[in-house]
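> Provided below are the primary sequence and the corresponding predicted coordinates.
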Amino acid sequence: MPIFYGKASLMDYLKSIKTIHSTLGFVPTMGALHQGHLALMQKSLAENTNTVVSIFVNPTQFNNPEDLAKYPRTLEEDVKKLTDLDPNIILYAPSVADIYDGQPVSQSFDFDGLENPMEGKFRPGHFNGVGTVVKRLFEIVEPTHAYFGEKDFQQLQIVKKMVAKNNLKVVIISCPIYREANNLAMSSRNERLSAQERDKAAVIYQILTSVKAKFPTNSAAKISEWVQKFLKKNPQFTLEYFTIADEATLTSCNRKNKNKKYRAFIAVLVNNIRLIDTISLN
């Protein structure tokens, strides 16, 4: 499997294999690969001539230094998973210096307000960090298509906005959430949960499916109140936020509009490990 640790050698290699008719799929990750990541890669492999996967734990999108320090780094195991999936995958595993050419500093972006609620509210500066690294990776890799999971739906919308505002020639492909056997949304952070915590975290998806069932006949405010009361009965979970929002603008739903698409978003802490999930409501 071709592995590159520096952007110069990667860019030279990609130029050497590019043709007029070839397409290049790209799956950016922070490593600790799980089946959800591999599903994105399988889609890219099926739809493109070549596929690049990046593994880079981006420091500028962590507002909590402890979270950055504890983020799992499993490059050796990740390389094996990629090789088993397809040895023709091109891996880019850069250093911070290679990506940022010096000090890792975020660029400031205007995402038309998409960055303000939910993750943006609780993780100041997070989406400037995301926008900075994704834009930089797109400039290095120059993909035809890039693949993102819907679990990070707010991030997905922000990446689409960044691409549109910067006139980048890449098509963003959104992919369904990949879930564990108990329907917990797959995440690299799940590796930090104990077996018991992982089992109990199934309640997150149970809450979301209940919300979906309640949505046609209940107001968003009434549903939010139910979620808060439900989680108070489960003290091992700390609710950071729950909201029902317009999919396009991510603004909270105050009064339902039959012409809009809505989605429920939730973030909970389990033993200080942060888990997020989302579900489409109509």
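It's in.
> Please make it C-alpha for all contacts and neighbour counts, starting now.
Will do.
> which stretches of the stretch 51-200 of the chain form strands?
According to DSSP state E, counting those that start in this stretch, the stretch 51-200 of the chain carries its strands in the segments 90-92, 145-149, 171-175.
> Including distance to G131, could those go into TSV?
Output for the strands of the stretch 51-200 of the chain, formatted as TSV (distance: least, CA to CA, whole Å):
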stretch	distance to G131
strand 90-92	18
strand 145-149	14
strand 171-175	14
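> and of these, who's closest to K18?
Of all those, the one in closest proximity to K18, counting by CA to CA, is strand 90-92 (13.1 Å).
> Among the strands of the stretch 51-200 of the chain, which comes closest to T23?
Closest of these to T23 is strand 145-149, at 7.8 Å (criterion: CA to CA).
> quick one: contacts of the closest one?
With contacts defined as CA atoms under 8 Å, 6 or more residues apart in numbering, strand 145-149 is touched by 23-28, 36, 40-41, 44, 156, 170-177.
> on that earlier part again, which one, of the strands of the stretch 51-200 of the chain, ends up nearest to F62?
Nearest of those to F62, taken as CA to CA: strand 145-149 at 18.8 Å.
> contacting residues for the spatially most central residue of the chain?
By CA atoms, centre = their mean, the chain has its centre lying nearest to D152, at 3.9 Å. By CA under 8 Å, 6+ apart, D152 lies in contact with 276-277.
> Comparison target, given below:
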Amino acid sequence: MIPILRTVAEVRALARGWKQAGDSIGVVPTMGALHDGHLSLARRARAECGRVITTIFVNPKQFNNPEDLKKYPRSEEADAALLGTVPVDAIFAPEPEEVYPEGFITTVSVGGVAEPLEGRMRPGHFDGVATVVTKLFGMTLADRGYFGQKDWQQLQVVLRLTRDLNLPIEIVGCETIREGDGLAMSSRNVRLTAAGRRKAPVLYAAITAAADDIRAGQSDRMAIREAAEAMRHAGFDRVEYIELRDAATLMPSDDPARPRRMLAAAWLDGVRLIDNIPV
């Protein structure tokens, strides 16, 4: 049975023992409600590291909407069973008071790459992400951290903070795992109605078509407009943004010689879905 650790002292003692034995440590930070996307990260860590810790912590500091925090799915027992199939060596599932004890007043804030898109739509979100990720790296003493590319902007934020703060950890970005119909796997997908679930793959299809059109010479603006219209026609409640950005800086880019990323966020059935693809 995989040990489930609740305190920093427990996870730090275990990690120190592994380090003394010469093992490398990979950490997979999650908020639980695990799916095959999370498991793919754990498997990658398993293949590349001597020991693997998966963290399960619904981080209150990265939710700018209290209702979203309340509705976020929690399924620790099922998550532990899934992680047993990898298997990982330990699960770190602390209570909020363990991560943010009384009197906690420190925030890690990343500029630049954290400011547009999700940063604009969800004020304070990336401060919460950066703060908890920095803490988890320190708590687990990890040598490598594994993150999915579905949250592309989050991945760039984590890469930036580790470089800027000289953190002794390698960040590994892993491919987005999709359902058979193209929908990016997400813990929020379970909140879609049956009808919404049938519509949801249009997000990926629309941005894929837009990227293809741009590569074929269509203007960025026209391709994006058509993608948004396709999503609205399919029944999406609202398209928050579809943007073509520099893949590393997340700044607007019309230079096809540099790696670019198309990123999108839209609402369906009261659920906010995000996705991105290279262009």
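All right, it came through fine. All values derive from a computational prediction rather than experimental measurement.
> Quick one: the helices in structure 2, in order.
8-20, 36-48, 66-71, 76-83, 96-99, 118-121, 125-140, 152-164, 194-199, 202-215, 220-234 (DSSP state H).
> Could I get these in a markdown table, plus columns for distance to T54 of structure 2 and mean neighbour count?
As requested, the helices of structure 2 are exported to a markdown table (distance: least, CA to CA, whole Å; neighbours: other CA atoms under 10 Å):
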| stretch | distance to T54 of structure 2 | mean neighbour count |
| --- | --- | --- |
| helix 8-20 | 11 | 15 |
| helix 36-48 | 7 | 20 |
| helix 66-71 | 20 | 11 |
| helix 76-83 | 8 | 16 |
| helix 96-99 | 15 | 13 |
| helix 118-121 | 25 | 16 |
| helix 125-140 | 10 | 20 |
| helix 152-164 | 17 | 19 |
| helix 194-199 | 28 | 14 |
| helix 202-215 | 28 | 20 |
| helix 220-234 | 35 | 18 |
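> would you list these in JSON lines and tack on distance to R260 of structure 2?
Shown next, in JSON lines, are the helices of structure 2 (distance: least, CA to CA, whole Å):
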{"stretch": "helix 8-20", "distance to R260 of structure 2": "38"}
{"stretch": "helix 36-48", "distance to R260 of structure 2": "23"}
{"stretch": "helix 66-71", "distance to R260 of structure 2": "30"}
{"stretch": "helix 76-83", "distance to R260 of structure 2": "34"}
{"stretch": "helix 96-99", "distance to R260 of structure 2": "36"}
{"stretch": "helix 118-121", "distance to R260 of structure 2": "17"}
{"stretch": "helix 125-140", "distance to R260 of structure 2": "21"}
{"stretch": "helix 152-164", "distance to R260 of structure 2": "12"}
{"stretch": "helix 194-199", "distance to R260 of structure 2": "26"}
{"stretch": "helix 202-215", "distance to R260 of structure 2": "10"}
{"stretch": "helix 220-234", "distance to R260 of structure 2": "12"}
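> In CSV, list the strands of the stretch 51-200 of structure 1 along with distance to L281 of structure 1 and mean neighbour count.
Compiled in CSV, the strands of the stretch 51-200 of structure 1 are given as follows (distance: least, CA to CA, whole Å; neighbours: other CA under 10 Å):
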stretch, distance to L281 of structure 1, mean neighbour count
strand 90-92, 36, 22
strand 145-149, 17, 21
strand 171-175, 17, 17
